[in-house]
Every structure is written in C-alpha cells, then in structure tokens.
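# Below is the structure, and that's it, no one-letter string:
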C-alpha cells in the first residue's frame, strides 16, 4: 500500500505588524516603520521592509534601530488590532482545512492533504489563500508548499515578500543540501555554533554524520537533525497543540542592583505570570528564571518541583530561590523573566494526585 504524501502549506504574513500600520495610515506607506517605542530600553517589535533595508530588525534595541535609520518612524503597537486581523486570516484558512497549527499571530501551518474544497493541488490552495488575504485584509502573505512542515517553512522564506515557493518530494533532499544550518528552523544560534565546531555548515555536511554520532553531541534533538538533513520531517500539523509554557519578562527603565530591588521585581513578575495561569486555568511544575545584565550577557536557571505550583507566593518564592546563587549580582540587571512550564490543567493535577496517593 502506497503511503499518502502529505501536502503542507506554511503561511507567513509579510512584516505583519508594520504592514497593518501602513495599511491603516496611508502616510506610512513606503516609509521605514518600526512598531515599538523610541525609548532607551525599548525594542523593535516589527520593522517594515523599507526599514529592513537599513538593517533594522525585530528585537533590536530602539536606540540602535534609530542609529541605523535616522528617519525611522516609530509607531506604538496595537495588539488588539493585530489579533483581530489574525482572526480574519485564520477564518480564511478554515475554509480549506480544519488542520491549522498557529505559530503566532502572523504564521501558521496548514495540512491540506484532504482539503475541504476540491482543488487540484496544494499550490493552487496556497495561491487562493494569499489572494483572499490580500482581498479581504489588504495585506500580503508569503507561502511555502511541501510534503512536510520543515520544508514548507523553509519554502515560505524563499520568495518573501508576497511570494510562493514549492519543494516537491523529489527535490527535498537536494534543496536542504546546499542550505546553511543556521537557516534551518529548529537550529538556533547556539546549536549552529556547536555544529560549526564539528565542521557542519550545510545540510550536506549534516548528512555525513550518523545518528549515533549526532546523539553524542545533540541528545534527543539528534533524530530531528538526522531527518531534516535528508528532507524528512514526520511531525504532524497539530491544530490543538497544548501550550507548553507561560512566561513574562520585563526590561527595566533603570537597572536593578540590590537584592531588594530584584526580589521586588520578581514578585511583580510572578503576580503577572500567575494571573495568566489563572486566566487559562493552568499551573505547572517547572520554574525558569531569566536574567540579562547590562552587558547583555544572559543566564537562565530552572527548578522542577514534585508538585505543581499552587499559588503566586510559591511561584515568587521559587523564583527568588533561583536568583539566590547569583547574588550579589556581578553587574547591574536590565531584564528579568519568569516562565512556568510542564503545564497542567486541574484535571491533570487531580489525576496526578490520585496516582501519587495510590502509589
């Protein structure tokens, strides 16, 4: 019996936040726009393509962005508007398939192996979706079409902005071979550096390493790297993928130096993270502290508990416990973050408690 070849589309909106601002304010069209605030500690949330020509990128400090592009126009973010437009776009996706996996407000995977509307190909569906998005929202999107998620995402970057690219099954392995590993989705900067030290710079280089050798260097992630080097990725599109973590971080207007300042900031962060947990009826077992110094050196510390966090006070206490070995801080702190992961809903908690009692 012949295996069904999946048809996966990755849709990625073009400079989404900035494009919404340019759409809603015609005076911004054709101008270098940064969504964010022009303040000492602020960062760019998104940049228009006109701004990107000057080297402005998302997550870049606003001061640095303005140095690169002195006539950069800063626009405060309007996340309620972006969420509303994202809902419009997802309604368009739903005309073609129920198998939609959002990655963020501006991108998603779609499995159209068995589409709701009869169309000759995934390529035709992607073209229709992009045309509908333009017609109904006034915004452009890029699309990648392939037989798995990894290649579909690579393909969507290939003809940006407002483009579309297809990687068929007989081209997947060859397409990956010449690409640099730091362009691979799922290979972060730290992993790319480790690969470079092993002489792995391209997909072809990665393919030369056996699964056993990759496991020695990359552990559980080795199987994924081994597969993508050969154009293989068996991950399904997950429309109801459970949330893996909840977190909050803040960059301070004034650097924090004393334990008292840091503890107060952590308690405030814990209250915000716990409010998010209560809103979603979730808790978790693993607390992660993120700390960034003024020299931009960063460290993280994690702690996993036997029982889920029960309230805001416990979350704050565990975060302060993670901070303790770092005190006194070696340099002023510009950013703190708390993330709660290994998430559970109340039903999961109750089942885990009963199992523990039975054991």
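Sure thing, it's come through. Quick caveat: nothing in here was measured; it's all calculated off a predicted structure.
# switch to C-alpha atoms for all contacts and neighbour counts from now on
Will do.
# Give me the spatial nearest neighbour of residue 281, chain neighbours excluded.
In space, and not counting its chain neighbours, residue 281 is closest to residue 345: 6.1 Å by CA to CA, 6 or more residues apart in numbering.
# go on, residue 13?
Counting by CA to CA, 6+ apart, the residue nearest residue 13 is residue 141, at 4.2 Å.
# separation between that neighbour and residue 183?
According to CA to CA, to the nearest Å, residue 141 stands 20 Å off from residue 183.
# These two: which is more packed in?
residue 141 (25 against 16; other CA atoms under 10 Å).
# Does residue 245 touch residue 340 like I think?
Yes: A contact is recorded between residue 245 and residue 340 when judged using CA atoms under 8 Å, the distance being 5.6 Å.
# Which one of these two is surrounded by more residues?
Applying other CA under 10 Å to residue 245 and residue 340 shows that residue 340 carries more neighbours, namely 28 against 17.
# putting a second one here so we can go through both:
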C-alpha cells in the first residue's frame, strides 16, 4: 500500500449513452438507451435520465422498453466510442507512462510514475484538472477516484459517480470498507456473494470478523486469502501499461431462433466479416478461429480451428468458421452465433490460402453498403410475399440500424431514428448544430447512404501542452464535485 493516494482510476459516465447525446443535439437531457434492440437484446449503457426509470446495464431490452417506453433506443456505434476513447487515453498518457486501460471508458493511471503527483494535494489537483480537460476536449464527463491502491481507487470512482472526484486518504481504508457490501471487492461475483451470504457474511466487516482461516475453508486458499487481505484494504497490484487483448470476437442474439441451415451459415459468414473488420481496426491478425453457437435450449457449443499462421484475411476466417459450423448440430434452432479470433499477432502470414478475388470484391462492396454480401434491400417489402417481406424488414434493420449515421445528397448528415415497412426515418443534425428536422425515405433511396460518425467537435488547442498549461492553483473550481474522504 502506498503512503500517498497516487493511483488514479477514471470511469467515464454512462459512456456510450453520453457520447450519443453529445453527437445528437435532439437527445441531450433525454433518456437514451444503447444496446441490442431485438426482443432478446440487452442494455449496454443507459443515460442517467433513463436510469431514473430503473433502466440499467445488462437488463433485457424488452424490460427497459416497459420501464422507459419514451426513451431513445440506439444500436452501439463503436467507431465513435473508440475515437472518443482515444482522445481520453491520450490525455491520460500525458500524466504517466503507466496507464492501464480496462475498457474504452475506464483506466488506471500511476501518477507517481509520471511525476505528476506525490501527495494528496497534488493528486487532487491533477484529478480535477483531468476532469476539466476531458470535458473541454470531448464534451463528456468522467468520475475520478484517487487512492493508494487500484482496488480503492476504483471504489472511489464508483462512489464519486456521476461527474465527481473522491480521494481516499491512506490509513482510512478499514473504516471506509467496513459497512460496504462484499460485492464491492474484486473477485466477488454473484455466486461468491451468495456463498458468503449463506455463511452469514454480507459486509466487508463480516469478512474481517470471520478471519482468514474461515474464508480459506469456504473459498479455498488463493481466493480466501486474497479476499481477507482486500477486506483490510490491502492491494499491491501494480498499474500495468499496455494490457494486450487476447482475442477479438463478435456475436449476435437473434429475435427468433434460426432454423434454416443456409441462413445460419450466412449469419456466420457475416459475423466472420465483422470480426475481421474489428481485427484489422486493432492492427492485429490471429491464428485460431472460434465459433460460438447457443442453441434453442440455451446450451452453448464452441468449436475452434488453428490455422498454419496468423491472418486477417476475411475469406480465410469466413471459410474456417463455415467449416466449424459443419460440425455443429443446429437441429431445434439457434438463438446466438458468434465468431472470434484468438492467438493474436502484430503481423499477417501472406498467401495462407488462395483467395477468391471475385468473392473478396463482393464482400468489400457489401461492407461499404453496410449490408452482408448477397443482400438485396431494393424494392418495398409490400411487393413481396410474407416470408420475403419479413426478411426484407430484417435486412433494412441491419442496413439502417437505429442511431447509426447516414448522409443524404440533399439534406446532409443525419442519423437513423428507425426503419421498417420499406422506409427509413432520419433526423438531420450534427454535434454542433441545433436539434434537426426529421424526414422519411424509401430504404432504397439513391440519395441516401450510410456514413461514418462525425467527430465530437471540440477545440483541444488550449490542452495541447496539458497538464503544464493549466494553472497550478489548488483553489476549489466553481461547481466542483471534489471530495476527500475519510
């Protein structure tokens, strides 16, 4: 444990939803829910306005819609979130060479290693400056925790939410943790918490009173011993820079179970292409292709194939995933499919297999259109039979997902509010514009096409030399949520 609170934990507030509100003027101050929009979808993030209705992450989307029927429901836009995350991580990197990202919106920083803080006062100063810089550069807010260990810094940022800062003074850990739920400690999930509850332990103080021997008896030597140390606030894990991703994967849960074998294969190939796009976006390649299949009875199967060398070729990954599917029994229906790549490397073994140039060109053309190869979204669904009409509506939802960006030759940049029955509704606005007007088009309107997200326009010029450019004043900023605890 450190004698000074020089480990910082940053957690962006309702990150995906806040980024959507910043990008869409018409949604600011309104409930926004981001996640899978089908009846089996799950909430990824809810804005604080939506949380007032009881909506929270990991909640089934159908339940969220019942609680907040008037909220805006959007499909994630990871391209936007990554660009904002890159801006935030760049600010953190100026504070220290030891930055440990946990996700797009969360990271630890060792301020001592960067020479930017060596006591409580300087840590508070830099934490407050960081919050100000993030708001100025991205328009979003983040909560900051400061403590002498990673565990306590993370607890502090959670306690500071939303848009606050909390510092835990070294020496006060025991009193702070005592009344908290055992779930606050790392490694205590629902199963472990239930096991401890049955043994009469629900708070951190209960773990201290039980003693190490009892925890080891209940949970085993490694887990029990670690939990006992953390109950006293002891955590000597260092901040580790450059945490390396071990895999890249994508998966989809379907609104209705898939029974058609051809459709299942088509979905696997589509997921393989998305996986490769994400792989290339990370500048990586991989050697092992993994297929995940969750069947109608919730049983989950995984199959993998290791290639002769790492690749980021979509044809190779697609064909490997298709071979793996051949070994899986899908009788009865499939509710979820996933494709992943593991064994990541920074290079690609060229010419691993022969490539079909025509198929590759078709795939790239489909990716530019935002639809899987072979999809035909032209023509109104009303001209089709019932089964074809349903397929066309599903394809429109994939091509025009709610919340995603479009550009119209006449009206400019906008985002999809919804699609169906051969139509797509678009609100035309940009991050720095006033709330825009809504217009509806045919899904095959030749002037309408998918587009990349616009950046959240902010002027970071004043922060080009941050943190040195900010005044080294320790006066309390107006409106600050800064707090020091005990």
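Perfect, thanks for sending it. Please read all numbers here as calculations on a predicted model, not as lab measurements.
# which residues touch the residue nearest to residue 281 of the first structure?
281-283 (CA atoms under 8 Å, 6 or more residues apart in numbering).
# Out of those residues, who's the most crowded?
Result: residue 283 is most packed of the contacts of residue 345 of the first structure (other CA under 10 Å), 25 neighbours.
# in the stretch 201-350 of the first structure, which spans are helices?
203-207, 211-218, 222-228, 259-280, 312-323, 346-358 (DSSP state H, counting those that start in this stretch).
# now, of those, which is deepest in the fold?
Neighbour counts (mean count of other CA atoms under 10 Å) averaged over each of these peak at helix 203-207, with a mean of 22.
# Residue 74 of the first structure: how many residues sit nearby?
Residue 74 of the first structure: 18 neighbours (other CA under 10 Å).
# got the contact list for the one helix or strand it maps to?
Assigned by DSSP states H and E, residue 74 of the first structure belongs to strand 73-75. Contacts to strand 73-75 of the first structure, defined as CA under 8 Å, 6+ apart, come from residues 21, 31-38.
# If you count neighbours, what's buried in the helix or strand following it?
The helix or strand immediately downstream of strand 73-75 of the first structure is helix 79-93, counting by DSSP H and E. Within helix 79-93 of the first structure, the residues that count as buried by 16 or more other CA atoms under 10 Å are 82, 85-86, 89-90, 92-93.
# now helix 79-93 of the first structure, how far from the centre of its chain.
From the chain centre to the centre of helix 79-93 of the first structure is a distance of 17 Å (CA atoms, centre = their mean, to the nearest Å).
# likewise stretch 188-197 of the first structure?
19 Å.
# same check, this time on stretch 224-233 of the first structure
20 Å.
# okay, and it goes to which residues in the second structure?
The aligned range for stretch 224-233 of the first structure in the second structure is 226-235, by TM-score structural alignment.
# Quick check: end-to-end length of the matching stretch?
9 Å.
# swap in stretch 173-191 of the first structure?
21 Å.
# And residue 124 of the first structure, what's its match in the second structure?
Using TM-score structural alignment, residue 124 of the first structure pairs with residue 125 in the second structure.
# Just give me the residue right at the centre of the second structure.
Taking CA atoms, centre = their mean, the centroid of the second structure lies closest to residue 104, which sits 6.2 Å from it.
# hang on, that residue packs against residue 82?
Yes: if you go by CA under 8 Å, residue 104 of the second structure and residue 82 touch, sitting 6.6 Å apart.
# the helices in the stretch 1-150 of the first structure, which residues?
16-24, 49-52, 62-68, 79-93, 122-137, 149-158.
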